[in-house]
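Q: could you look at this predicted model? Sequence included:
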Amino acid sequence: MWETWVQSLGPEDPREKEMATHSSILAWRIPWTEEPGGLQSMASKELDTTERLHFHFQDAKDQRATHRKRNSIFWTTKSNLIHFLGLSHHLLALNFIIVSFGKKSAWSSAQVKVTDTDFDGVEVRVFEGPPKPEEPLKRSIVYIHGGGWALASAKIRYYDELCTAMAEELNAVIVSIEYRLVPKVYFPEQIHDVVRATKYFLQPEVLHKYSVDPGRVGISGDSAGGNLAAALGQQFNQDTNLKNKLKVQALIYPVLQALDFNTPSYQQNMNTPILPRYVMVKYWVDYFNGNYDFVQAMIVNNHTSLDVDEASALRARLNWTSLLPTSITKNYKPVMQTTGNSRIVQEIPQLLDARSAPLIADQEVLQHLPKTYILTCEHDVLRDDGIMYAKRLESAGVEVTLDHFEDGFHGCMIFTSWPTNFSVGIRTRNSYIKWLDQNL
């Protein structure tokens, strides 16, 4: 059986100026919300959306709420207006905002050396922990940032701070990959970037340059980065041409499938701030350069209805009624349409590709995977993706630690410093690094 860690709630400590910026950066994730009557437009729901974010980020009595609210609405509206006017893709506009406010130079400290370079044409940021005479060779993690395959950067403050902490506390070399994003490239180019950079790093001469032990290299990532890490892990550990295999994989609230958007966690958290269901489905469509007209049909699982033959062989691999414990399934019912829209998987066959949806991989692929850590959060549409993957890996004979946080929300692990310093962010990060320390 897998080991399960459940954590509890703690205090938080928001601050003024930068909080407005970061809450506005988060608000782009919720341009729409789902309600019983259907989808409501951003114009009618922007204020409510921002208020929901602030419920998580501050006390409702905070006198600065109005100022932050206006900032959030301003930036969300601005990026969508840019898209509407045809001046730029809305994801490019949003990421420009995120990176402009959050980008951090490669600054080294007394403990961690930080450098920007490229591995086989792919930009990376390398964090080198302090040398120790008693340990001439270091362990290493290749880290892949999240952001829906379209946003964020290895060079923004959140990921820079996470990787710096990992390098220092683990005395490790952390390679953070700056893979290309939607809409400049689409699936599977993001996977190609992380595979190319990781293969380059695993070359004996490169490992020697960074004083890395070839037998102590792992892969990790959060959200969409967890998706890419899982896909890379499946590819690497069955590649007979690779001399050095991955020792561990650590997946942080990973997104792992696009066939069922009505798992219990999708139903429970469909309107949860930061990553509501509609936004996650839209990320998938963006990743495949698909048609936005498909989004609403996918939300109700019309793309995998019983009359869609292409999906029939894969349903058992994500049958949550058998993969999830009753404490999770509760009274939720599967949403399985009798008839649907087969045109969706015909136009977007990538939906059925295990490189995009590692949860549907063959059992023979899963059994080659290394020791695995999966972190899940209760208030996250992706919770059940991670739990089902843990169950499938366990059934394939893989040693799995499932680390579940009852008070966790999607993205919480990178919120560890002001103005978005949450207790659960600090606890998830500490738990993650502790597992790496014990297993890498």
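A: Yep, it's here.

Q: from here on, contacts and neighbour counts on C-alpha atoms
A: OK.

Q: just give the number of residues close to R196.
A: Neighbour count for R196, taken as other C-alpha atoms under 10 Å: 15.

Q: name the nearest residue to it, sequence neighbours excluded.
A: Once flanking residues are discounted, R196 sits nearest to D120: 6.6 Å by C-alpha to C-alpha, 6 or more residues apart in numbering.

Q: which residues touch V424?
A: Contacts for V424 (C-alpha atoms under 8 Å, 6 or more residues apart in numbering) come out as 8-10, 407-408, 412-413.

Q: hmm, try it at 7 Å
A: Taking C-alpha atoms under 7 Å, 6 or more residues apart in numbering, we find V424 in contact with 9-10, 407-408, 412.

Q: so among those, which ones count as buried?
A: Those of the contacts of V424 that meet the buried threshold are 407-408, 412, by 16 or more other C-alpha atoms under 10 Å.

Q: tell me if I'm right that the residue nearest to R196 and A197 touch.
A: Yes. If you go by C-alpha atoms under 7 Å, D120 and A197 touch, sitting 6.1 Å apart.

Q: looking at the two, which one has more neighbours?
A: Higher neighbour count among D120 and A197: A197, with 23 against 14, using other C-alpha under 10 Å.

Q: what about that one, which helix or strand?
A: Assigned by DSSP states H and E, A197 belongs to helix 189-201.

Q: tell me what that helix is packed against?
A: Contacts defined by 3 or more C-alpha pairs under 7 Å, 6 or more residues apart in numbering; DSSP states H and E place helix 189-201 against strand 113-119.

Q: and the strand it packs on, how far from the chain's centre?
A: For strand 113-119, the separation from the chain centroid amounts to 23 Å (computed by C-alpha atoms, centre = their mean, to the nearest Å).

Q: show residues contacting the helix or strand following it.
A: Scanning forward in sequence from strand 113-119 by DSSP H and E, the next helix or strand is strand 122-128. Applying C-alpha under 7 Å, 6+ apart, the external contacts of strand 122-128 come out as 112-118, 154, 163-164, 167, 172-179, 193, 197.

Q: next, the one to line up against it:
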Amino acid sequence: MTTPAIPTVLETAPMDPALAGFLAQAAAQGNPPLESLPPAIARQVYRELADTLGLPAPAIGKVKDISFPGPDGPLRLRAYSPDAAGPWPVLLYAHGGGFVIGDLETHDKVCRTLCHHSGMLVVAVDYRMAPEHPFPAAPDDVEAALRWVLANAAALGGDAGRIAVAGDSAGAQLALVASRRVNAKAVRALGLVYPVAQHPSQPSASYPENEGKFLTMGVMQWFMASYLGQQADADKHPDFALLDSGSLASLPATWVATMGHDPLRDEGHALALRVASAGVEVTHRHYPEAIHACIHFTAVSPVGLRVMTELAQWLRARV
């Protein structure tokens, strides 16, 4: 399949006015920085944000919680089935949240939306979080979930020969790492929404340009310190430093979304170019008016729903 070349210079545009208004209103409230909160409180803030700023989720077939033996004890999955006859292609989804916040609830609407628009069985993984469980707990868990899905898709009504993996932000990094570790022919597609690809100690130009546009340098430093802890050279490990180490040639066809007003914009763009240079089929979609985490803000602006719909359409065509 032929895909358009990835531009070396990204399109620019003013921020979506509704998103700009949301950020101005949030700043005026004077809430404490997320990184100043205990992790449990920060997680609750994220849950409430995702719940209140997202449109009601579309109707799907059914939702089922599952437990399976993970690397260090039971792990939870949540399976979202389409309202149609199976067997369905399967999407394993890893939520974002900086490896510290985020869970099945923060991304429930996201997974329902992807299930509805793609017609796929979506399986969300509730991987272990930092700082309680630092690197490499999260990639180990997502890898285990992918192996479990490959072995058990049919029991859920899925097609074990048609698997995709996707995630947003930190979850996008975990989705890529799991796909690379497992390297199964049945994994046909990889979806990355504003991925984390390098440590904020090596900030690209999009960091200072977009400071405070939902993401800040302070919160990213907190996320990475919590995730990587005091482990020597963990920030250079191939399962973290996606731009600097580890082969990407084994990845399946990959879809990468970047947002114009996101500190992670340039590293996501660089990752798309690096995956393409490894010989992988890459589709890069840039949303110049959007901010990080916009897939949660569908009641504020339509751009987040467009991101999810276009990812779902691409997955449906690829898997």
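A: Great, that's in hand. Note that this is a predicted model, so its numbers are computed, not measured.

Q: TM-score of the superposed pair?
A: The TM-score (TM-score structural alignment, normalised by the length of the second structure) is 0.85; 307 aligned residues with a C-alpha RMSD of 3.0 Å.

Q: that older thread, now the buried members of the contacts of strand 122-128 of the first structure.
A: 112-116, 154, 163-164, 167, 172-179, 193, 197.

Q: show me where the stretch 101-250 of the second structure has helices.
A: 108-118, 137-152, 170-182, 206-209, 217-228 (DSSP state H, counting those that start in this stretch).

Q: a markdown table for those, including distance to A189 of the second structure?
A: Shown next, in a markdown table, are the helices of the stretch 101-250 of the second structure (distance: least, C-alpha to C-alpha, whole Å):
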| stretch | distance to A189 of the second structure |
| --- | --- |
| helix 108-118 | 13 |
| helix 137-152 | 13 |
| helix 170-182 | 9 |
| helix 206-209 | 27 |
| helix 217-228 | 27 |
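
Q: among the ones you listed, which comes closest to P87 of the second structure?
A: P87 of the second structure sits nearest to helix 137-152 of all the helices of the stretch 101-250 of the second structure, at 12.5 Å, using C-alpha to C-alpha.

Q: touching the closest one from outside, list them.
A: 70-71, 92, 125, 127-129, 160, 174, 177-178, 182.

Q: again with stretch 49-69 of the second structure
A: So stretch 49-69 of the second structure is contacted by 74-83, 106, 109, 112-113, 116, 296-300 (C-alpha under 7 Å, 6+ apart).

Q: of those residues, buried ones?
A: 75-82, 106, 109, 112-113, 116, 296-300.

Q: related to what we said a few turns ago, who wins for proximity to E281 of the second structure among the helices of the stretch 101-250 of the second structure?
A: Proximity to E281 of the second structure (C-alpha to C-alpha) singles out helix 170-182 among these, at 14.1 Å.

Q: the closest one vs the first structure - mean distance after superposition?
A: Taken over the aligned residues, the distance from helix 170-182 of the second structure to the first structure averages 1.0 Å (mean C-alpha distance after the TM-score superposition for the first structure).

Q: so that helix corresponds to what in the first structure?
A: Aligning helix 170-182 of the second structure against the first structure (TM-score structural alignment) gives residues 224-236.

Q: mind listing what's buried in the matching stretch?
A: Quick answer for stretch 224-236 of the first structure (16+ other C-alpha under 10 Å): 224-234, 236.

Q: in the stretch 1-150 of the second structure, which spans are strands?
A: 62-70, 73-81, 88-94, 121-126 (DSSP state E, counting those that start in this stretch).

Q: closest to G218 of the second structure out of those strands?
A: Between G218 of the second structure and those, the shortest separation by C-alpha to C-alpha is 23.4 Å, and it involves strand 88-94.

Q: tell me, the closest one lands on which residues of the first structure?
A: Going by TM-score structural alignment: strand 88-94 of the second structure matches residues 138-144.

Q: mind checking how far the matching stretch is from the chain centre?
A: That offset, for stretch 138-144 of the first structure, works out to 17 Å (C-alpha atoms, centre = their mean).

Q: what's it in contact with?
A: Contacts for stretch 138-144 of the first structure (C-alpha under 7 Å, 6+ apart): 171-177, 211-213, 216-222, 225, 229, 440.

Q: that stretch vs the second structure, average offset?
A: With mean C-alpha distance after the TM-score superposition for the first structure, stretch 138-144 of the first structure averages 0.7 Å from its match.

Q: which non-adjacent residue is nearest the residue minimising distance to the centre of the first structure?
A: Computing the C-alpha centroid of the first structure and ranking residues by C-alpha atoms, centre = their mean puts S223 first, at 0.8 Å. Of all residues not flanking S223 of the first structure in the chain, P254 sits nearest, at 4.3 Å (C-alpha to C-alpha, 6+ apart).

Q: map the one you found across to the second structure for me.
A: Using TM-score structural alignment, P254 of the first structure sits opposite P195 in the second structure.

Q: its match reaches S169, doesn't it?
A: Yes. Counting by C-alpha under 7 Å, P195 of the second structure does reach S169; the two are 4.3 Å apart.

Q: hmm, back to that, Provide a list of residues in contact with the residue nearest to the centre of the first structure.
A: Neighbour list for S223 of the first structure: 146, 252-255 [criterion: C-alpha under 7 Å, 6+ apart].

Q: what's the answer for L375 of the first structure, then?
A: Applying C-alpha under 7 Å, 6+ apart to L375 of the first structure gives the contacts 251-253, 402-404.

Q: which of these does the second structure keep?
A: By both residues aligned by TM-score structural alignment, their matches' C-alpha atoms under 7 Å, those still in contact after alignment to the second structure are 251-253, 402-404.

Q: filter those down to the ones in strands?
A: Among those, the residues falling in strands (DSSP state E) are 251-252, 402-404.

Q: I'd like the kept ones among the contacts of L375 of the first structure as CSV, with neighbour count appended.
A: Shown next, in CSV, are these (neighbours: other C-alpha atoms under 10 Å):
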residue, neighbour count
L251, 28
I252, 30
Y253, 34
L402, 22
D403, 25
H404, 22
